[in-house]
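1. quick one, fold the following:
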Amino acid sequence: LHVLVQQLLALLRQEGTLGRHTWTAWLGERLVLGEEVERRVDEVVGHLVATGVLDLDGGMLQIGPEAERRYGKRNYLDLTAVFADPPTLAVVHGRTVLGQIHIRSLLRRAHDEPAVVLIAGRDWDIEHVDWRRRVVEVVPAKHQRGRPQWLGTGPGQSVALAQATRKALAGVDPAGVTLSRRAVAGVAGLREEFRWLRAAPSTDVVRDPDGATWWWTFGGTAANVELASMLGPLAPTTPASGLAVRLADDTRHAEVVGRLRGALDEPSPGLPADLAEAYKFADVLPEDAATAMLDARDRDPDAVAAITLRTVRSIRLDDRGPRP
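-> As a prediction, the model looks like this:
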């Protein structure tokens, strides 16, 4: 939605005026930004007019005084680009930047303990979160073990890629693909490591002899971040992988099932509306539209729902199992 605002303002700078109900033709017969954005075009434009970002005269839109105030000082330089930043916050102790953590890993459910950051080799208590600047201020922790960890700057694995990986590991050969002998040997080795996988959809809680436990969901990174949040203390770190969630040592699959059932009855913690100001042009959206945009950026509710409905199998290995 913030990209929609950027496109509209840029077009108005180029054309001067645009038709209230016809300007989206510039973005293609079928809106290239997607159906969800297309459904909210009228709402967003109406809000921009009501707040003075746009003026409406006889059915024609033009740039309003609020847009001039917000974006005109540098000759509308911000209109040249919109950045899709990763959903992360900087962690700082005093003037030292310790690293980055995933936004959703800080959001807590009603009965969760306060988040503790595990970063730079130690635990940190959170003193303050500045959502607008995307900064977390921390001090050395006294007792607790931290949950969130750095996830990297990439978008992570999609559920489609993760599920395709699962099929390949479970023995399904993709149609029309010819592998070299070296690739065939490599795939065979991986399939041996994942010999406990079944073709039928399921998730697997896999324990090594030393107690190290992984929940192999193949749900994609966005879903795994939320699933880890649902598991609370059973998942002590936020996953970077779209394939598996690291569980506390010796976690039983029945504990995973029980925790998921309880968490499904609780609302997912939403992202604060203040965070919208960290994204270009999102600050002029209606509050509910900004919140929906933020929530959609790093959530995959369909994948979460699909994973929670699958059978959870318990696997105990005789040797060290695979890692994502």
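2. from now on I want contacts and neighbour counts done on CA atoms only, so please keep to that.
-> OK.
3. what segments of the stretch 1-150 of the chain are strands?
-> 18-19, 54-57, 60-63, 88-93, 96-102, 116-119, 122-130, 135-140 (DSSP state E, counting those that start in this stretch).
4. most tightly surrounded among those strands?
-> Among the strands of the stretch 1-150 of the chain, ranked by average contacts under mean count of other Cα atoms under 10 Å, first place goes to strand 116-119 (a mean of 22).
5. quick one more, to check against the first:
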Amino acid sequence: MLFVGPEAERRFGRRHFMDLTASFTAPPQFTVLSGRQEIGRTDPSVLTEERPGPRRLLLAGRSWQVTFIDWKRKRVFVEPTDSGGVAKWTSGGIIGLSYALTQAMREVLLGADPPVTLTRRAEARPAEMREAKAPDTVHPGGTLVTRVGNDVRWWTWAGYRANATLAATLRTIADPVQRPNDRCVRLREDLTPEMWRAVLDTMGEHLVFPDVDPRAVRGLKFSAALPERLAVATVAARLADFDGAMAALAEPVRFHHTG
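-> Model prediction:
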């Protein structure tokens, strides 16, 4: 038989075990504070991504450097900084845009017209984007790896979660300081087509969970009842999209150098 013991009573017994019985469907957000002044709220994804260097946010029209994160109370303390802030918000999913939605964006860039009534302003925008962005980011025959100077990007159009999965999986050729986004994965400056093929030939179908900051598990509901390894794995699993990542890897790849 299993029952609540003294440690569970101490951790969850306040307010008649409300932490064990209450649930919320709204995505969590962290309150950002500079001193005692509330700056706004931010998505937890910018706090959980593992990356070197100081963690910075873009909020209220300027950049802020994170000085402390209170995971339990979902508060972030910051101080002003000159630049380098990052802004990101969920959009109906766990994090970022989904594979299906990002693929639909790619199809529009390739010439598909959305099956909806558009205003004149909206009708003009896809044409502008196709002329300005499409040649260097999409191709009807597969995905593109582009090089502009030292900037090398793989335009997967696979969504944030799939790209985070790909960045972790392709660790030997992915830029280690990147922040994956919905459309592309940044790769190493010295990448060659031969290096690309060698990595894909050896990896097979073995994908890796995205990296997360272990401190993020403190904000995971019931994390106190889980071993730390399992709690970290739970957060990583929620950030991953293996199906989208495999679909991107199955696409033909073209290398495109633009100078």
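6. may I see the strands of the stretch 1-150 of the first structure arranged in CSV, with distance to Tyr279 of the first structure as well?
-> Formatted as CSV, the strands of the stretch 1-150 of the first structure follow (distance: least, Cα to Cα, whole Å):
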stretch, distance to Tyr279 of the first structure
strand 18-19, 25
strand 54-57, 19
strand 60-63, 20
strand 88-93, 12
strand 96-102, 16
strand 116-119, 24
strand 122-130, 14
strand 135-140, 14
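7. Ala188 of the first structure: which of those strands is closest?
-> strand 96-102 (34.5 Å; Cα to Cα).
8. contacts for the closest one, please.
-> 87-92, 119-120, 148-152 (Cα atoms under 8 Å, 6 or more residues apart in numbering).
9. would you map the helices across the stretch 1-150 of the second structure?
-> 6-12, 18-21, 45-48, 99-109, 120-132, 134-137 (DSSP state H, counting those that start in this stretch).
10. where in the first structure does the fourth one align, residue-wise?
-> Aligning helix 99-109 of the second structure against the first structure (TM-score structural alignment) gives residues 159-169.
11. between the strands of the stretch 1-150 of the first structure, which one is closest to Arg182 of the first structure.
-> strand 96-102 (37.1 Å).
12. got the angle for the closest one vs strand 135-140?
-> 120 degrees (axes from the mean of the first three to the mean of the last three Cα atoms, to 10 degrees).
13. how close does the residue mapped onto Arg130 of the second structure from the first structure sit to Leu271 of the first structure?
-> The alignment partner of Arg130 of the second structure in the first structure, by TM-score structural alignment, is Arg191. Applying Cα to Cα, to the nearest Å, the value for Arg191 of the first structure to Leu271 of the first structure is 39 Å.
14. and what of Gly152 of the first structure?
-> Distance from Gly152 of the first structure to Leu271 of the first structure, by Cα to Cα: 20 Å.
15. ok so, going back, let me know the closest of the contacts of strand 96-102 of the first structure to Ser202 of the first structure.
-> Using Cα to Cα, these come closest to Ser202 of the first structure at Leu151, 25.3 Å.
16. residue contacts, the closest one?
-> Applying Cα under 8 Å, 6+ apart, the residues contacting Leu151 of the first structure are Gln100, Ile101, His102, Thr238, Pro239, Ala240.
17. ditto for Glu137 of the first structure
-> Val91, Val92, His93, Gly94, Ile126, Glu127, His128, Val129.
18. tell me which two in the residues you listed are the farthest apart.
-> It's Gly94 and Val129 that sit farthest apart of the contacts of Glu137 of the first structure, by Cα to Cα, at 13.6 Å.
19. please name the nearest non-neighbouring residue to Arg186 of the second structure.
-> Of all residues not flanking Arg186 of the second structure in the chain, Arg153 sits nearest, at 4.4 Å (Cα to Cα, 6 or more residues apart in numbering).
20. checking the one you found next. Helix, strand or coil?
-> strand (DSSP: H, G, I helix; E, B strand; the rest coil).
21. any idea how far the aligned partner of it in the first structure is from Leu234 of the first structure?
-> Aligned against the first structure by TM-score structural alignment, Arg153 of the second structure finds its counterpart in Trp214. As judged by Cα to Cα, Trp214 of the first structure and Leu234 of the first structure stand 11 Å apart.
22. identify the contacts common to these two.
-> Leu247.
23. those two: who's more crowded?
-> Taking neighbours as other Cα atoms under 10 Å, Trp214 of the first structure and Leu234 compare with Trp214 leading, 26 against 20.
24. so that one makes contact with Asp250?
-> No - look at Trp214 of the first structure against Asp250 with Cα atoms under 8 Å: they stay out of range, at 9.5 Å.
25. tell me, what's touching those two both at once?
-> With Cα under 8 Å, 6+ apart as the test, Trp214 of the first structure and Asp250 both reach Arg207.
26. the most centrally placed residue in the second structure: what's it in contact with?
-> Central residue of the second structure (Cα atoms, centre = their mean): Tyr160, 4.5 Å from the mean position. When contacts are counted by Cα under 8 Å, 6+ apart, Tyr160 of the second structure is found next to Ile95, Gly96, Leu97, Ser98, Tyr99, Pro180, Asn181, Asp182, Arg183.
27. distance to Ala124 of the second structure and neighbour count for those - can I get that in TSV?
-> Formatted as TSV, the contacts of Tyr160 of the second structure follow (distance: Cα to Cα, whole Å; neighbours: other Cα atoms under 10 Å):
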residue	distance to Ala124 of the second structure	neighbour count
Ile95	30	21
Gly96	26	22
Leu97	24	23
Ser98	25	22
Tyr99	25	25
Pro180	29	22
Asn181	26	19
Asp182	23	23
Arg183	22	22
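28. let me know the closest of those residues to Arg125 of the second structure.
-> For those, the nearest to Arg125 of the second structure is Arg183 (18.5 Å; Cα to Cα).
29. which residues sit in contact with that closest one?
-> Thr102, Trp155, Thr156, Trp157, Ala158, Gly159, Tyr160, Asn163.
30. repeat for Arg122 of the first structure
-> Contacts of Arg122 of the first structure by Cα under 8 Å, 6+ apart are Pro140.
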